[in-house]
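Participant: Mind looking at a prediction? Sequence and model below.
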Amino acid sequence: MANFIDRRLNPKDKSLGNRRRFLKRVRKHIKKAVDASVRERGISDVDQGERISVPAEGLSEPVFRRASDVGHRDYVFKGNKEYRSGDRIAKPEQGGGGAGKEGSDSGEGEDDFVFALSREEFLDIFFEDLELPDLIKQSMKEVQTFRPQRAGYSVSGAPNNINVARTMRNALGRRLALRRPNQQEVRDLQERIFKLEAVSSPTAKQKRELKNLHDELEEVLRRQKVIAYIDPLDVRYNYFQQQPQPNANAVMFCLMDTSASMGEREKDLAKRFFVLLHLFLKRRYDRIDVVFIRHTHNAQEVDEEAFFYSRETGGTVVSTALREMMKVIEARYPPSEWNIYAAQASDGENFAGDTDTCVDLLNSEVMRLCQYFAYIEILDEAELKLFQGEENGMELWRGYRRVKEEWPNFAMKRIASPADIYPVFRQLFAKKMSGAA
């Protein structure tokens, strides 16, 4: 049995295997630090790395120690050059040997161990318990990934890629061109030699013929050795080229009420949710298109700057945003080629009677095309306490509850502060536990 040790150096001479084992060992501390960091930092900085501090006790390892209840024992350990058994060691003077430092008020103490998480490690831990629902559609439009495909033959390659048929064909052609003797010729010469050697009293002619046959057999055997049955030049390998393969695409529709009732606080909370959702989708798809649709009593597709920062006046008619979304899907994003996600942010206000129109549009058209539709209602703290329970809420909330009952890929939550965004986000995309009832 052979053991192979990979001693190749990683960047900055760090062992990737050791780092993975370390992260696994202190995962509880890392997860706690990552969650705390995410709550403190801005959403735009979520995909950056982080410096993690792990308490020293979290790095302790199990060790064997001598039992303390087996009597008093004195030891002089190996390597000691100054003391012998029975010597008394004086206490160090003030200021020497590390003295002069203030002690801990709780006994011994150690510094925490600090190390840096890379961006990928940080995001892996942050997203480890999240999962997008129904990732089943494959886009046939954008080419981003590659797959090996047969592309002829090569004179070099791995042994498992040898093409036996092509190799034997090349060997046969080379043997015919160089006139390599075959085994039938060797057997014919050996039979003639055997017959002549069986003659009890051969004539001079037979003796000369026998000698010539021995010489010819020796030459034939020599040519067989010189001209190999299969030469390295004959060997051919199957050659593969990396051919582009279709990859999954997604489009994310951001719908937001920009009427006067949506102030800067509401828009800021909506932006944080949209940015986090986009970051999460970007982890699952190589290409993400984002479409911003704002609405008051009219809806229009705008760029990100106008979506978050322009001010508009007017009433609120939510159905206009859903109709505008359907127009964009029909024009640019056919459902057979795109995974469609939608996130809507509102304060819950809507024009009287328009909520029923929104429910009809969602049930009859929008939800049939969407992989997922997330609705967040932005309230203040007083309203959040007032509307406790899903059955209570504004008119739009009560209407969307009917949609939620019909479609499992429709989710709705309320938020009132930045601290609510992450729990809501995790609830919307919580991983389904295997084996759950």
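Facilitator: Cool, got the structure.
Participant: For the rest of this, base every contact and every neighbour count on C-alpha atoms.
Facilitator: Fine.
Participant: can you give me the helices for the stretch 301-437 of the chain?
Facilitator: 304-309, 319-332, 354-361, 367-369, 381-386, 395-406, 421-428 (DSSP state H, counting those that start in this stretch).
Participant: And for the stretch 151-300 of the chain?
Facilitator: Under DSSP H, counting those that start in this stretch, the stretch 151-300 of the chain gives helices at 164-177, 183-197, 204-226, 264-282.
Participant: Show me what the third one is packed against.
Facilitator: In this case it means helix 204-226. helix 183-197 (3 or more C-alpha pairs under 8 Å, 6 or more residues apart in numbering; DSSP states H and E).
Participant: by how many degrees do the helix it packs on and helix 204-226 diverge?
Facilitator: 150 degrees (axes from the mean of the first three to the mean of the last three C-alpha atoms, to 10 degrees).
Participant: what packs against helix 183-197?
Facilitator: Using 3+ C-alpha pairs under 8 Å, 6+ apart: helix 183-197 touches helix 204-226.
Participant: Return the angle between stretch directions for the helix it packs on and helix 164-177.
Facilitator: Using the same axes, to 10 degrees: helix 204-226 against helix 164-177 is 140 degrees.
Participant: Let me have the helices of the stretch 151-300 of the chain in CSV, adding mean neighbour count as columns.
Facilitator: Formatted as CSV, these follow (neighbours: other C-alpha atoms under 10 Å):
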stretch, mean neighbour count
helix 164-177, 15
helix 183-197, 13
helix 204-226, 14
helix 264-282, 19
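Participant: Comparison target below:
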Amino acid sequence: MTYFIDRRPNAKHKSAVNRQRFLERYRKHIKRSVEEAVNRRSITDMERGEKVSIPTKDISEPVFQHGPGGARQIVSPGNKEFLEGDKIRRPNGQGGGDGAGEGGASNQGEGDDEFAFTLSREEFLEFVFDGLELPHLQRKPLKSLEEIKMVRAGLARDGVPSRISITRSMREAYARRIAMRAPIKRALKEAQEALAAEERKDPVLRNPARIVELKAEIERLEKRIEGVPFIDTYDLRYHQLSAQPQPSSQAVMFCVMDVSGSMTQNHKDIAKRFFLLLYLFLEKHYEKVELVFVRHHTAAREVNEEEFFYSRETGGTIVSSALTLVNKIIEKRYPAEQWNLYIAQASDGDNWDDDSNICRDLLVKQLMPQLQYYAYVEITPHEHQSLWHEYETVAAQFPERFAMRQIVDAGDIYPVFRELFKRRLSQEQ
């Protein structure tokens, strides 16, 4: 395919469309660079833009120009290889030893750097979260009157000019004109017939006074017909609007992080990067999603965003304390019939003896019947422990709404995140 590129200078902000076309054309290369950037970034700079490089060979464009054409004779000063009449071979274009080839290094000539440009924050996050969504998001009844939609609710005789119904108003005016003119037209027709009958009489029998009277009556009736207004304020109709409560797709995401002593600093950094990705994803794509942050060791606490990511509190491990707290918060503030409920949990899998069974029972009997989706990531390079095995039984009972993945190192965070929140074709609306 041949591409024609418009190189004319554009006014300010007029090249936005061209930029979007460029991003779409090289989407595969940009997405690969974005994935590499996500894996190497620290927690504090996950939401800034990114500098992206594309190999020059992948953005090469055909160039149209006038060639010299025909046979040419040239003089090459300092030439020691060719004599007059020799033919110079055409370059083979394979980037042999004399040049830089496809932008590579050589001992002579010049090479080409990769084409680099910067993605804005919005563009970067768009590529990071492309194709992701909250699974099984449903419409829920409205919990308050804040979310309403103004819908048409019939017609009224009073209203503002911007809501006037022209069609209905003209119909009312037409009906009124017909109703008002009908008896006048009948009287006019009778007067015209009477005048015609009077004028057909013999001149001896005619009544001049009656003719004058009939003509005056006809003139009066015609003026009355003309006096009927084309449209009157009585005819005007206005669209009425009423506030109608709308189903809400509001949701709450519970972020549950293990901060026990078995979680090393590296494990905690990986968990924080996972939750930061989740936070940015929800912030970008959803307006009606609240976040609840829960940290736990032997005891669980609901904390704010800053404390969740930066507090250094630690201790033993009782995972059920976090699940119990989440269940209490749901009962108190987020009833399942009004909210889409999601939980994302990160842990190293280490848990107190016999507590994993309690976690399983809490999930099966209390939490999972209310939840839309539960995502569990276990951050460990070692064999799975009892918590993972108990969660496997939960996943077997709720295969569509319970997902669990393992993260070994930072390079697994983004692929696992995309796997957990990838768009599903059978998404419920």
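Facilitator: Sure thing, it's come through. Keep in mind it's a predicted model, so treat the numbers as computed, not measured.
Participant: Can you say which of the helices of the stretch 151-300 of structure 1 is nearest to residue 61 of structure 1?
Facilitator: Ranking the helices of the stretch 151-300 of structure 1 by proximity to residue 61 of structure 1 (C-alpha to C-alpha) places helix 264-282 first, at 36.2 Å.
Participant: what's the spacing between the residue nearest to the spatial centre of structure 2 and residue 365 of structure 2?
Facilitator: Central residue of structure 2 (C-alpha atoms, centre = their mean): residue 285, 5.8 Å from the mean position. For residue 285 of structure 2, the distance to residue 365 of structure 2 (C-alpha to C-alpha, to the nearest Å) stands at 31 Å.
Participant: in structure 2, which spans are strands?
Facilitator: 50-54, 115-119, 148-156, 238-245, 251-258, 289-296, 300-303, 340-347, 373-379, 402-407 (DSSP state E).
Participant: Can you name every helix or strand that the fifth one contacts?
Facilitator: With contacts taken as 3+ C-alpha pairs under 8 Å, 6+ apart, strand 251-258 of structure 2 sits against strand 289-296, helix 319-333, strand 340-347.
Participant: contacts for it?
Facilitator: With contacts defined as C-alpha atoms under 8 Å, 6 or more residues apart in numbering, strand 251-258 of structure 2 is touched by 271, 275, 288-297, 317, 319, 322, 326, 334, 339-348.
Participant: In TSV: the helices of the stretch 301-437 of structure 1, plus mean neighbour count and distance to residue 57 of structure 1.
Facilitator: Formatted as TSV, the helices of the stretch 301-437 of structure 1 follow (neighbours: other C-alpha atoms under 10 Å; distance: least, C-alpha to C-alpha, whole Å):
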stretch	mean neighbour count	distance to residue 57 of structure 1
helix 304-309	15	47
helix 319-332	17	54
helix 354-361	18	56
helix 367-369	18	51
helix 381-386	12	40
helix 395-406	17	48
helix 421-428	17	30
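Participant: now for those, which one comes closest to residue 204 of structure 1?
Facilitator: helix 319-332 (99.3 Å).
Participant: Quick check: the closest one compared with structure 2, mean distance?
Facilitator: By mean C-alpha distance after the TM-score superposition for structure 1, the fitted helix 319-332 of structure 1 averages 1.6 Å away from its aligned residues in structure 2.
Participant: Just the buried residues from the contacts of strand 251-258 of structure 2, in PyMOL please.
Facilitator: The buried residues among the contacts of strand 251-258 of structure 2 can be selected in PyMOL (16 or more other C-alpha atoms under 10 Å) with this line:
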select buried, resi 271+275+289+291+292+293+294+295+296+297+317+319+322+326+334+339+340+341+342+343+344+345+346+347+348
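Participant: Can you tell me how far residue 241 of structure 1 is from residue 164 of structure 1?
Facilitator: From residue 241 of structure 1 to residue 164 of structure 1 the distance is 20 Å (C-alpha to C-alpha).
Participant: Next up, the contacts around residue 362 of structure 1.
Facilitator: Residue 362 of structure 1 neighbours (C-alpha under 8 Å, 6+ apart): 322, 403.
Participant: Please name whichever of the strands of structure 2 is nearest to residue 67 of structure 2.
Facilitator: When the strands of structure 2 are compared (using C-alpha to C-alpha), the closest one is strand 115-119, at 27.4 Å.
Participant: Pull out the buried residues from that closest one.
Facilitator: residue 119.
Participant: Please apply the same query to stretch 58-69 of structure 2.
Facilitator: Per 16+ other C-alpha under 10 Å, stretch 58-69 of structure 2 contains no buried residues.
Participant: what's the counterpart of residue 276 of structure 1 in structure 2?
Facilitator: Under the alignment (TM-score structural alignment), residue 276 of structure 1 pairs with residue 277 of structure 2.
Participant: Any chance of the helices and strands packed on strand 251-258 of structure 2 in TSV with distance to residue 253 of structure 2 as columns?
Facilitator: Formatted as TSV, those follow (distance: least, C-alpha to C-alpha, whole Å):
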stretch	distance to residue 253 of structure 2
strand 289-296	5
helix 319-333	11
strand 340-347	5
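Participant: do you know how far residue 329 of structure 2 is from residue 288 of structure 2?
Facilitator: The spacing between residue 329 of structure 2 and residue 288 of structure 2, counted by C-alpha to C-alpha, is 18 Å.
Participant: coming back round to it: would you convert the helices of the stretch 301-437 of structure 1 into CSV that also reports distance to residue 222 of structure 1?
Facilitator: Below are those laid out as CSV (distance: least, C-alpha to C-alpha, whole Å):
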stretch, distance to residue 222 of structure 1
helix 304-309, 82
helix 319-332, 75
helix 354-361, 88
helix 367-369, 77
helix 381-386, 97
helix 395-406, 86
helix 421-428, 79
